[in-house]
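Chemist: what follows is a predicted structure for the sequence shown.
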Amino acid sequence: MQDGLIVKALSGFYYVQPEGGGDVVACRARGLFKKQGVSPLVGDRVRFEAKDDGSGEGTVIELMPRSTELVRPPIANCDTALIVFAVARPELNRTLLDKFLVLAELAGLESILCLTKADLLDGAGEDAAALRGRIEELRKTYEAIGYRVFFTSARAGTGADELRVALQGRIAVVAGQSGVGKSSLLNRLAPGLSLETNEISEKLGRGKHTTRHVELFRVGESGLLADTPGFSSLEFPEEIGPEDVAAAFPEFVRLAEGCKFRGCLHLKEPGCRVRQAVENGEADAERYDHYAAFATEVRERKRRY
């Protein structure tokens, strides 16, 4: 038996990269997994047996314990979320951005924010100046919280080297708003991939991501990126409550130490330090509005069911 890492799952095959290098082996999973109700995932560390007939095929024998497990997208042992939005075209949706960040926090992932199409910030005129102002404020807001923010441009060929360095030693899942150039970004982070890309729809104002399965790609010497189908909306896991949402806003967690009541949800409770910080301009009001909407959403859902 050999140790390896599942780098792709497609049509019933699990493509395993042997530890230490070598050709990828197309494996089927043992029937025992199905009986146990367990399915191998991309990112799983496994033990497998390769056939000795030269076919390049084999069998996954054992799954190693997982450090993390995501359902959507289905991937194991991921430690980083690379959240990709464009500075414009399509317009940056901050509600969706904060939802991705919350879901990453709930999954125990570190988030890195990448803003693509940064060449749009270099234009002349009032519109470009206004865009630069909005994006600069956004950068300051999220870096103050503790998130790292990178700017890239496929057209100008900038930013990919810095981002590649930040991803070394990580297994990262790529997610974000549709039409922002995730495939173009991956093509620059991992030269030679030549992933198919689609231009953004002028009529709809959004793009159609072309990826149909989850696959890990090597980035630099030690980074791995999972390209995944694009999303336009995401649902919160059914089991979470408003207190989980509160814990997924790092800046509010720090402020909550000053709340009058333990377990404060920062909605209507008296003596709330978080709401006070928002009113004083110490915390971002739009982030708070998104938090309140998310917390209310999950609380109302629990009441219904």
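Modeler: Received the coordinates, thanks.
Chemist: switch to C-alpha atoms for all contacts and neighbour counts from now on
Modeler: Fine.
Chemist: ok, and what's touching stretch 219-238?
Modeler: 73, 96, 99-100, 103, 164-165, 167-178, 183, 186, 189-190, 208-218, 298 (CA atoms under 8 Å, 6 or more residues apart in numbering).
Chemist: can I have the buried ones of those as a PyMOL selection?
Modeler: In PyMOL, this line selects whichever of those come out buried by 16 or more other CA atoms under 10 Å:
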select buried, resi 73+96+99+100+103+164+167+168+170+171+172+173+174+175+176+177+178+183+186+189+190+208+209+210+211+213+214+215+216+217+218+298
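Chemist: now, the contacts of stretch 219-238 that are in helices?
Modeler: 96, 99-100, 103, 164-165, 183, 186, 189, 298 (DSSP state H).
Chemist: got another, please set it beside the one above:
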Amino acid sequence: MLENNGQKQNDKQKHYRGQIIKALSGFYYIEENQTGQIYQTRGRGNFRQKDQSPLVGDWVEFVADNDQEGLVTAIAERKNAMIRPPVANVDLAFLVASVTDPTISPKLIDRYLVYIESLGIQPVLYLSKLDLLTENQVQDVDQLIALYQEIGYAVFTSEQDLSQSQTLKDLVQDKVVVAVGQSGVGKSTFLNEILPVGDIATAEISKRLGRGRHTTRHSELHDVFGGKFADTPGFSNISIDYIPKEDLDNYLPEFFALKGQCKFRECTHQHEPKCAVKAALAAGQISQQRYDSYVQMYQEIASAKPQYNKRK
């Protein structure tokens, strides 16, 4: 049910419902759900008083006399909201990670995957810049791909023609999809490959800083393969402190598959005897890389100060 903002509406204005497809400079661009017409709107002043902020992906009610002067009046309840990037009601997230220039570590990939899983969003992995690999590096990347596929993640690479991928089309159909990852890893190039007209700005890596420049300045939904695809600003890090440490294993699929099989209910999978996760690690059923990522994230959450133990 939509939350009414409590202000009286002008009966002379027409009432509409739609989805925010772009937010830019204080304006919200809404695709009306009956006609598909785009309306430029602003938010009601008391959204801020109620600590509400419309996000791209939100379903909203709005009033408008024309397509340039609308006003958002209510925001529908969200299934989720990604603060970084700022998109609501996300179904699927492509984690874009570059294998070089800059090289993204497997532990950082695992961190992003946990973040995505914790929001109830289906993660998909996209590895970019494979064309820049040396022959000696190819084998390592092939092993990384095999690891994530064995866990159950769909993996795409920059060597594939995504515009012709039926698997990708089936994944995206009727979903709100985001591409997330650090700046400079190739999110905009990835989207340029699948959009009907490549119109997402790209930029070269900043050699001095060793990371990418932020090439995307706002969030916007694009129609792709029957779904809505968001291009979103890159970011350098994410906080996972809001996840209770005892719930962390829920967001690593191979750990979650063993839930309830440890001797102790509150097993941390680190020091306890008869731990199903450690047994699977010893048997080679869980990779050392993923286990090390889990331990690092667990210790980070456990050592976080209580006042910072929240989503950021």
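Modeler: Received the coordinates, thanks. Remember, it's a predicted structure, so these values are computed and weren't measured experimentally.
Chemist: quick one on the thing from earlier: just put the ones in helices among the contacts of stretch 219-238 of the first structure in JSON lines and tack on distance to Ser55 of the first structure.
Modeler: Putting those into JSON lines (distance: CA to CA, whole Å) gives the following:
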{"residue": "Leu96", "distance to Ser55 of the first structure": "45"}
{"residue": "Lys99", "distance to Ser55 of the first structure": "44"}
{"residue": "Phe100", "distance to Ser55 of the first structure": "41"}
{"residue": "Leu103", "distance to Ser55 of the first structure": "41"}
{"residue": "Arg164", "distance to Ser55 of the first structure": "34"}
{"residue": "Val165", "distance to Ser55 of the first structure": "36"}
{"residue": "Ser183", "distance to Ser55 of the first structure": "31"}
{"residue": "Leu186", "distance to Ser55 of the first structure": "30"}
{"residue": "Leu189", "distance to Ser55 of the first structure": "31"}
{"residue": "Val298", "distance to Ser55 of the first structure": "50"}
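Chemist: identify, from the residues you listed, the entry nearest to Tyr291 of the first structure.
Modeler: Lys99 (8.9 Å; CA to CA).
Chemist: that closest one matches what in the second structure?
Modeler: Taking TM-score structural alignment, the alignment pairs Lys99 of the first structure with Arg111 from the second structure.
Chemist: what's the neighbour count on Leu132 of the second structure?
Modeler: A count of nearby residues for Leu132 of the second structure, using other CA atoms under 10 Å, gives 12.
Chemist: element containing the aligned partner of Ala26 of the first structure in the second structure?
Modeler: Structural alignment places Ala26 of the first structure opposite Gln40 in the second structure (criterion: TM-score structural alignment). Under the criterion of DSSP states H and E, Gln40 of the second structure resides in strand 38-43.
Chemist: report the buried residues of the next helix or strand after that strand.
Modeler: Sequence order places helix 46-49 as the next helix or strand after strand 38-43 of the second structure, per DSSP H and E. Neighbour-count burial for helix 46-49 of the second structure, counted by 16+ other CA under 10 Å, picks out Phe47.
Chemist: what of stretch 271-284 of the first structure?
Modeler: 272-275, 278, 283-284.
Chemist: that one aligns to what range in the second structure?
Modeler: By TM-score structural alignment, stretch 271-284 of the first structure lines up with residues 274-287 in the second structure.
Chemist: what's next to that stretch, contact-wise?
Modeler: 147, 254-255, 258, 261-264, 267, 269-270, 288, 291.
Chemist: ok, Pro123 of the second structure - contacts?
Modeler: Shown in contact with Pro123 of the second structure (CA under 8 Å, 6+ apart): 92-95, 113, 116-117, 153-154.
Chemist: tell me the one among those residues nearest to Asp51 of the second structure.
Modeler: Ile116 (23.7 Å).
Chemist: pretty sure the closest one is touching Val124, no?
Modeler: No: look at Ile116 of the second structure against Val124 with CA atoms under 8 Å: they stay out of range, at 9.6 Å.
Chemist: shared neighbours, these two?
Modeler: Ala93.
Chemist: before we move on, the earlier item: quick one: the match of Ala26 of the first structure from Arg17 of the second structure, how far?
Modeler: 13 Å (CA to CA, to the nearest Å).
Chemist: repeat for Arg111 of the second structure
Modeler: From Arg111 of the second structure to Arg17 of the second structure the distance is 36 Å (CA to CA).
Chemist: center of the first structure - which residue?
Modeler: Residue closest to the mean C-alpha point of the first structure, counted by CA atoms, centre = their mean, is Ala81 at 3.4 Å.
Chemist: so where do the helices sit in the first structure?
Modeler: 31-36, 94-106, 126-145, 160-166, 182-189, 242-247, 250-255, 273-279, 285-304.
Chemist: quick one: the fifth one to the second structure mean distance?
Modeler: Average distance between helix 182-189 of the first structure and its aligned residues in the second structure, after superposition and using mean CA distance after the TM-score superposition for the first structure, equals 1.1 Å.
Chemist: run the chain-centre distance for that helix.
Modeler: Here the centre of mass of C-alpha atoms in helix 182-189 of the first structure, compared against the chain's by CA atoms, centre = their mean, to the nearest Å, lies 15 Å away.
Chemist: which residues touch it?
Modeler: Contacts of helix 182-189 of the first structure (CA under 8 Å, 6+ apart): 84, 116, 152, 154, 160-161, 163-164, 174-176, 193-197, 209-210, 219-220, 227.
Chemist: just the buried ones from these?
Modeler: 84, 116, 152, 154, 160, 163-164, 174-176, 197, 209-210, 219-220, 227.
Chemist: please pull up the equivalent of Glu69 of the second structure in the first structure.
Modeler: Using TM-score structural alignment, the equivalent of Glu69 of the second structure in the first structure is Glu57.
Chemist: nearest residue to its match other than its sequence neighbours?
Modeler: Ala26 (4.6 Å; CA to CA, 6 or more residues apart in numbering).
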